[in-house]
Each structure stands twice: as structure tokens, then as C-alpha cells.
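*Asks:* curious how this folds, go ahead:
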Amino acid sequence: MYKLYTRPGSGGFVIEAALKLAGVPFEHIDVPKTLDLDPEFLKISPMHQVPVLVLPDGHAVPETAAISLLLAELHPGKGLGPIAGEPGRADFLRWMAFMATAIYMANLRYYYPHRSTTDAAGIAAVKQAAVAEMDKEISILDRALRGRDWLVGDSRTIADVYMLMLVCWYPDQGRARAIWPDVERICARLRDDPMLAALNEPHEMWPA
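*Replies:* Now for the predicted structure:
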């Protein structure tokens, strides 16, 4: 059985959704957010970050995007995303990598600006730059979604759920919904999904 180490407000939201879509059982293990680094947890998550998925064979996989891609490979035909040789595979990899390396990293710089500067006086500038990056990057998604129902192919994939989470982390939700209408169109459909709405309750990414 899979073991998912996670906590509310983390990328574990996406992995919970992926496991639910795959229809596989998993053990949910909540990892408290604490400064006291647990040596045992550090063995499976050297950065002391969640989510981490432990596979049935005991292999631990951190990083939300990596776990999502792996689950799509392990559970083909479950709507997680196209696997090698299937239509849309290139776009699936492209958008997952783009969101993980661009939007997610800008999110981190906004919420943890102290990690990006050694100058306390530079905190505000780091946050301002992070929002500017998010603006540019989410605008790219918005243009890509123009005239499309989903980010990849003709059906929902875990890439859409990943986008939903990252957009929900944008610091001004009212502005986000107003200036990115095509992103909002897809996100609104996802927010209305009963399974995702139930998963959202502990994460509180959008109002119930």
C-alpha cells in the first residue's frame, strides 16, 4: 500500500487527488510542521518537506510534480495524464515541468522570502518580484487555455489539479479570477468537483 506523508496546505492536495483518481488505497500520514527535524522523516525527505509518497516496495519519492508523473505512469488509463506514446504526452510533461519550476518556485519566494535573500531589508522586494513572476507565468497558462477545455488533451489530467493548487496560492484570489478568465474557467470547474471539494476541506485553498 502507498503511504502519503503530507500536511494541510501542502502539495499533498494534488497527490491525494491523484491517488483518488487512480482508485488505489493509501495510508495518510500527517507530518506536523515543526522546526524540530525528525531524523527518521529526514531519511525519506532530506529537505524535510511534504508531500512524500512511499511506494509499496518502500521506495520514497518526494516532490509533487515527480510523484504526479510517476502515478500517471503506474496507473495508466485512470485520467492522471498520458503516458509515453499517447497523444498529449509532450504537453503533459511540458506543463508539469513549467508549473513546478516556474510558478511553484515563485510561490515559494513569495511565502518564504527569507530563503531568497540574506538582507532583511530586501524581503519586500523579493515578494514583489515573486508576484511579478507569477503574473507572467500564469498569464502564459491563461493564453494556452484559450479555446481549450483542459490544459492537456481533451480531458482533465492531474496537470489541471496542479494548476488549480498553484493558482489558489496566488496571494490575491480576487485579482487572479478577474485577470485570468481562462484559467479561472478551468479552476471553477475543478472547484465544483465533489471529490476535490472534499479534499479541499483540510487544505482550505478556496472557501467551502
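*Asks:* all contacts plus neighbour counts: C-alpha atoms, from now on.
*Replies:* Will do.
*Asks:* residue 134 versus the residue lying farthest from the centre of the chain, what's the distance?
*Replies:* Distance from the centre of the chain peaks at residue 121, with 30.2 Å (CA atoms, centre = their mean). Look at residue 121 and residue 134: by CA to CA, to the nearest Å, they are 22 Å apart.
*Asks:* and whichever helix in the chain runs longest, what's buried?
*Replies:* Criterion DSSP state H: the longest helix present in the chain is helix 123-144. Residues 123, 126-127, 130-131, 133-135, 137-139, 141-142 are the ones in helix 123-144 that count as buried (16 or more other CA atoms under 10 Å).
*Asks:* name the nearest of those residues relative to residue 172.
*Replies:* Set against residue 172, the nearest of the buried residues of helix 123-144 by CA to CA is residue 131 (9.7 Å).
*Asks:* for stretch 161-179, how far is the first residue from the last?
*Replies:* 20 Å.
*Asks:* I have a second one here; can you model it like the first so I can compare?
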Amino acid sequence: MKLYWNLRCGSFAPEAVAVEAGLSYERVRADHRASDPAQRAGYEELKHHNPMGQIPTLVLDDGRVITESAAIALWFAELKPEAALLPPPGSPERAWALRWLMYLACEIYPVDLLESYPERYVATPDHAEALVLGANARIDRDWEIIEQALGERAGEGPFWLGETFCLTDLYTAMVLAWHREGRDHLARSPKLQRLLEATITRPKIAPLWAEYDLGARF
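*Replies:* As a prediction, the model looks like this:
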């Protein structure tokens, strides 16, 4: 398998799942803005497989392509079920983990794109500031919902499933790292703070978190 990745991008969560599960894969850094010719070549190679140029993109051994960070993370977790990065199929715990994984991927992730790249979504630059303000308010509300939900099942443990770590914890840390006001938000979100610290200090995750340069806003 070949995973196309770049700094501070959505490839972190699926790659972290792969690292935790001990999967073998090839990684190709893809950055069309880089001065490094290899990274620019990686981006051109990526576009051959995915014309939209999205990171992450995963190319399977048979040439089939998987996109979307949540889908790749789920695929990696299913390749190594003994790593237990998801609860068993059919269990209430699995439903809980998937619910919040999809909330992060379908609700918060797209709104973060509005906040970070408003020029992509407005007809004229004059509208960009209003879009960012609206996106910030929506993201703040979403993280308040996350903070409340963490207390419903976590009990005394730091993770979505209490003492049991799962891929939803990785995805939460990644999406939170993109929030412009991450430090301020954590100051009023003790459950989220605890989850973040417990996740990014895991022995296999800490080096990857540092390589991806995701901690600047904390």
C-alpha cells in the first residue's frame, strides 16, 4: 500500500492507525508548494491516482484508490482487528465510536476548511471575513458538544471509550489541532484536554505527531 501524506494534513489520523496497528505501507510526501523536487514529484504522482489532489490518498496493492481520511483510518483498523482500534462489530461501543468519528469527519472537518480556506467558498473576497466568523462560531459550538459527549461514556478514562483507546481518539486529536483557537478552547474543556494528552503521548504516536507538526496551537 502507498499512502500520500503531508504536514498538518488529514493523513495523520489514518497513518497513526497504521502505526498503532503495525501495518506495512509505503509513504510518499506530496507537496506542490515545496522546494524539494521529490515532494513536488510526489504531488504529481498523487494527482495521477486522485485528480483532486486530496491528502490523504491511499493506493492499494491492486491499484485501487481509497480517499477520505476517516475511510482510510477505518480500512487500516479493519486490516488488523487484533490491534483493537475499534470495538467489535455490532457492539454498543463500536456504534458510539463510529458516531463520533463521523461527527468529526462530516461536521467539524468541513467547517474547519471554511475557516482555513474561505476564499474557496465565496464569490468575492468581501465575503470571506463573514464566512470565517460564522465558521468559528460553528466550530466552537461543535467542540462544546464534543466536550459534553466525552463525559457520557468515558467515566474515569481519558478516551472516548474510557480506558480503551480507539481510532476516534486519534481523529479527535487531529481535527482539534487545526482549530485556530485550540489553546483557548482546551483551557475550558478539561475532558478534551485529557483525551489530547493521553493520545499524543502514546509511544507510537508521539513521534508521528511531532513529524506532522500538529502541536503549534497548543
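*Asks:* next, format the buried residues of helix 123-144 of the first structure as JSON lines and append distance to residue 208 of the first structure.
*Replies:* Below are the buried residues of helix 123-144 of the first structure laid out as JSON lines (distance: CA to CA, whole Å):
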{"residue": "123", "distance to residue 208 of the first structure": "32"}
{"residue": "126", "distance to residue 208 of the first structure": "31"}
{"residue": "127", "distance to residue 208 of the first structure": "28"}
{"residue": "130", "distance to residue 208 of the first structure": "27"}
{"residue": "131", "distance to residue 208 of the first structure": "25"}
{"residue": "133", "distance to residue 208 of the first structure": "28"}
{"residue": "134", "distance to residue 208 of the first structure": "25"}
{"residue": "135", "distance to residue 208 of the first structure": "26"}
{"residue": "137", "distance to residue 208 of the first structure": "27"}
{"residue": "138", "distance to residue 208 of the first structure": "24"}
{"residue": "139", "distance to residue 208 of the first structure": "26"}
{"residue": "141", "distance to residue 208 of the first structure": "25"}
{"residue": "142", "distance to residue 208 of the first structure": "24"}
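*Asks:* look up how far residue 10 of the first structure lies from the aligned partner of residue 214 of the second structure in the first structure.
*Replies:* Aligning on TM-score structural alignment places residue 214 of the second structure opposite residue 205 in the first structure. Applying CA to CA, the value for residue 205 of the first structure to residue 10 of the first structure is 10 Å.
*Asks:* same question, residue 145 of the first structure
*Replies:* For residue 145 of the first structure relative to residue 10 of the first structure (CA to CA), the value is 25 Å.
*Asks:* do residue 21 of the first structure as well
*Replies:* Residue 21 of the first structure is 18 Å from residue 10 of the first structure, by CA to CA.
*Asks:* over to residue 77 of the first structure?
*Replies:* 26 Å.
*Asks:* the two: which has the busier surroundings?
*Replies:* residue 10 (16 against 12; other CA atoms under 10 Å).
*Asks:* the more buried one maps to what in the second structure?
*Replies:* Looks like residue 10 of the first structure aligns to residue 9 there (TM-score structural alignment).
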